[in-house]
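1. Structure, please.
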Amino acid sequence: MSKTPLGKIPAAAIHLLDIPRYPKETIEAFLALGDLTGTVSDAMDELGLDGVVPASVLAPTLGERRIAGPALTLRNVEQRDQAYKGARERVSRMAEIEAHNLAETGDVLVIEGVVGISNMGGLSATIAQRQGEVGAVVDGGIRDIEQSRSIGFPLWSRGVSSVTGKWRLETVAVNGTVRICGKQVRPGDLVVADAGAVCFIPAEAVPQVLRRAQEIGEGEARRYADIAAGMPVAELARRTHVYKFDPQ
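-> As a prediction, this is how the structure comes out:
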């Protein structure tokens, strides 16, 4: 697969860097967590990491899906020109195709976009799936969700809008640092998402977050077992079953 820019935006805006990718075992370990974003969010709190956006802000199109993968980032801004001028001249300045061109299997497309305008539609979702991307997170609007749902490609977004971004938005950077709902996301940071939230884990903190999330999950499983076994409420309140936390 070519990594050469397609010329849709200035080459200087495309960062052809080698973003971190994660071993298959790491991705599978996250996806095996019983409560994916719940335990990850708790672990990030304990580690002092601010990177969780609730599903009430970034809503999923396929609520039963959960994903984990490195962030492939893109930034859109509003065009200065009137949308009707672009529509008449058939000139689009959106270029998520540049991100799809850089994608590797397992990546998550993360778009800093514009609310109320579509930053990603059905064609883009279909290309993303073909390129091996496992999902997309959009701080802005999306459209054609019937198409993305029909092919099983999950998206998390600020909402659905049929107002096209083709004539209203401009892609200004690919594979650079973005801000998603106020959270900084760098290329290669690990994205985990499900029906409850989207979590952006800094690449260097992934091992610690995974270890602590597994500990929290094991502790909660033991509490559920105690509840099922009929343990009195007073005793349940005295037991946490969460291992002692050692940030080192």
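
2. CA atoms for contacts and neighbours, from now on please.
-> Noted.

3. Quick one: residues in contact with stretch 33-53.
-> Identification of contacts with stretch 33-53 by CA atoms under 8 Å, 6 or more residues apart in numbering yields 30, 66, 181, 183-184, 192-194, 196-201, 209-210, 212-214, 216-217, 247.

4. now do 6 Å
-> Here stretch 33-53 makes contact (CA atoms under 6 Å, 6 or more residues apart in numbering) with 183, 197-200, 209, 212-213.

5. Now do the helices in the protein.
-> Assigned by DSSP state H, the helices in the chain fall at 24-31, 36-46, 83-89, 96-102, 122-130, 145-150, 206-228, 233-238.

6. Using TSV, lay out these together with mean neighbour count and distance to residue 139.
-> Formatted as TSV, those follow (neighbours: other CA atoms under 10 Å; distance: least, CA to CA, whole Å):
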stretch	mean neighbour count	distance to residue 139
helix 24-31	15	23
helix 36-46	21	18
helix 83-89	13	21
helix 96-102	21	14
helix 122-130	18	15
helix 145-150	16	16
helix 206-228	17	23
helix 233-238	10	39
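
7. Save the contacts of stretch 33-53 as CSV, and put in distance to residue 95 too.
-> Formatted as CSV, the contacts of stretch 33-53 follow (distance: CA to CA, whole Å):
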residue, distance to residue 95
183, 23
197, 27
198, 24
199, 25
200, 23
209, 33
212, 38
213, 36
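
8. Taking those residues, tell me the two that lie furthest apart.
-> Using CA to CA, the two most remote members of the contacts of stretch 33-53 are 183 and 212, lying 21.3 Å apart.

9. Start and end of stretch 197-210, how far apart?
-> Counting by CA to CA, to the nearest Å, you get 16 Å between the two ends of stretch 197-210.

10. so how far is it off the chain centroid?
-> Stretch 197-210 has its C-alpha centroid displaced from the chain centroid by 12 Å (CA atoms, centre = their mean, to the nearest Å).

11. Contacts for that stretch, please.
-> Under the contact criterion CA under 6 Å, 6+ apart, stretch 197-210 has outside partners 37, 43, 51-55, 189-192.

12. likewise stretch 133-153?
-> Stretch 133-153 has contacts (CA under 6 Å, 6+ apart) with 105-122, 125, 154-162, 180.

13. Show me what counts as buried in that stretch.
-> 133-145, 148, 152-153 (16 or more other CA atoms under 10 Å).

14. How far does it stretch from one end to the other?
-> Start to finish, the residues bounding stretch 133-153 are 9 Å apart (CA to CA).

15. go on, stretch 185-197?
-> One end of stretch 185-197 sits 15 Å from the other (CA to CA).

16. Return the distance of that stretch from the chain's centre.
-> For stretch 185-197, the distance to the chain centre is 4 Å (CA atoms, centre = their mean).

17. another one to check against the first:
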Amino acid sequence: MEALGGGTVPTARIRPVAVPAPAPGLIERYLALPDIACGAADALDALGLDGVCRPGLRAARPGSRVCGPAVTLRYEPAADPADAVLGDRDLYRLAPRGAVAVIATGGHTRHAVVGDISAACAALAGVSGIVVDGAVRDLDALSGPDVLPVWSLGAVPANARGRLDAAELNGPVHLADVLVRPGDLVVADDNGTVVVPSEAVEDVLARCETAHAHETRLLADLPVRRRRRPEGAPQWA
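-> You can find the predicted model right below:
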């Protein structure tokens, strides 16, 4: 882990929270579902829970998908630029393998908190994805095929050093208006981002799998009807 560099966040800002490992096979079963964010959203709705993040979080590489327990970092505007620290490397060091790094800035998009080096450090630490309620930069690199998936509110070239300060690691944060606690399951794809409370992950998965099986049977039973083309109409009509 030395390759991630030295820690910068004071220990008083790091909560001693252990993120429990998901049950064996649970993450793989979530990722086997098509449109996992939609399925998780429907299951949460049936349970009377709301974990759907407001629109705006987009993957740097379209087609990306991720599912994993959250580790969290909360930024605040820097009171003293000289003393402000960034906490992404510390967050990755704390993360269990397969975790999703959730970085909350309160919607700050004027300065980027993740770039290509940060994403590379996350991948080295075994993080499966990053979701930022704020901005990223180095978008060309982040959209490459071999970079771990990153979601954000947008891209901006200015960096956050001296502008934002790591206020807390391993605490509750709000990601696009949704509460995220360490260990909650984060699911994201091109449809959006959904947060499944840790105590509901198995119930939500069971409902997703049941719904997927039902939809598969329904689609198989739908009749396929060819539309009759008027005489002389082009073949693509």
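
18. And the contacts of stretch 133-153 of the first structure, which of them are buried?
-> The neighbour count (16+ other CA under 10 Å) marks 106-122, 125, 154-161, 180 as buried among the contacts of stretch 133-153 of the first structure.

19. ok so, going back, sort out for me which of the contacts of stretch 197-210 of the first structure are in strands.
-> Applying DSSP state E to the contacts of stretch 197-210 of the first structure, the entries found in strands are 52-54, 190-192.

20. so which of those comes closest to residue 91 of the first structure?
-> Among these, residue 191 lies closest to residue 91 of the first structure (CA to CA), at 32.5 Å.

21. Report the contact partners of whatever residue of the second structure lines up with that closest one.
-> In the second structure, the residue paired with residue 191 of the first structure according to TM-score structural alignment is residue 186. Contact partners of residue 186 of the second structure, counting by CA under 6 Å, 6+ apart, are 67-68, 194-195.

22. Once you drop chain neighbours, what's closest to residue 186 of the second structure?
-> Nearest residue to residue 186 of the second structure, sequence neighbours excluded (CA to CA, 6 or more residues apart in numbering): residue 195, at 4.7 Å.

23. what's near enough to touch residue 73 of the first structure?
-> The contact partners of residue 73 of the first structure, by CA under 6 Å, 6+ apart, come to 109-111, 174-175, 187.

24. Repeat the analysis, applying 8 Å as the threshold.
-> So residue 73 of the first structure contacts 99, 109-112, 174-178, 185-187 (CA under 8 Å, 6+ apart).

25. can you check residue 7 of the second structure too?
-> 89-90.

26. coming back round to it: of the ones in strands among the contacts of stretch 197-210 of the first structure, just say which sits nearest to residue 77 of the first structure.
-> For those, the closest approach to residue 77 of the first structure (CA to CA) belongs to residue 53, at 20.9 Å.

27. so how far is residue 17 of the first structure from that closest one?
-> Distance, residue 53 of the first structure to residue 17 of the first structure, by CA to CA: 26 Å.

28. what's the counterpart of residue 169 of the first structure in the second structure?
-> With TM-score structural alignment as the criterion, residue 169 of the first structure pairs with residue 164.

29. Thought residue 84 was touching its match, still the case?
-> Yes - the criterion here is CA atoms under 8 Å, and residue 164 of the second structure meets it with residue 84 at 6.7 Å.

30. Which neighbours do the two have in common?
-> residue 78.

31. give me the stretch of the second structure that stretch 212-221 of the first structure matches.
-> Aligned by TM-score structural alignment, stretch 212-221 of the first structure corresponds to residues 207-216 of the second structure.

32. same deal with stretch 100-111 of the first structure?
-> Stretch 100-111 of the first structure covers residues 92-103 of the second structure once aligned (TM-score structural alignment).

33. contact partners of that stretch?
-> Contact with stretch 92-103 of the second structure is made by 1, 4, 19, 21, 66-75, 91, 121-122, 125-134, 175, 186, as judged by CA under 8 Å, 6+ apart.

34. Can you give me the distance of residue 181 of the second structure to residue 47 of the second structure?
-> With CA to CA as the criterion, residue 181 of the second structure and residue 47 of the second structure are 19 Å apart.

35. More neighbours: those two, which one.
-> Between residue 181 of the second structure and residue 47, counted using other CA atoms under 10 Å, the more crowded position is residue 181 (22 against 13).

36. quick one on the thing from earlier: identify the residue of the first structure aligned to the residue nearest to residue 186 of the second structure.
-> Using TM-score structural alignment, residue 195 of the second structure pairs with residue 200 in the first structure.

37. Compute the number of surrounding residues for that match.
-> Residues contacting residue 200 of the first structure under the criterion other CA under 10 Å number 30.

38. about what we covered before: which of the buried residues of stretch 133-153 of the first structure sits closest to residue 87 of the first structure?
-> residue 143 (17.7 Å).

39. Can you tell me what the closest one aligns to in the second structure?
-> For residue 143 of the first structure, the aligned residue in the second structure is residue 137 (criterion: TM-score structural alignment).

40. quick one on the thing from earlier: more neighbours: residue 164 and residue 84 of the second structure, which one.
-> The residue with more neighbours, out of residue 164 of the second structure and residue 84, is residue 164; 25 against 21, by other CA under 10 Å.

41. ok, now which ones touch the more buried one?
-> 75-78, 81, 84-86.

42. Geometric centre of the second structure: which residue is closest?
-> Most central in the second structure under CA atoms, centre = their mean is residue 131, positioned 3.9 Å from the mean C-alpha point.

43. For it, give its distance to residue 180 of the second structure.
-> Distance of residue 131 of the second structure to residue 180 of the second structure, computed by CA to CA: 11 Å.

44. same check, this time on residue 135 of the second structure
-> Here residue 135 of the second structure is placed at a distance of 18 Å from residue 180 of the second structure (CA to CA).
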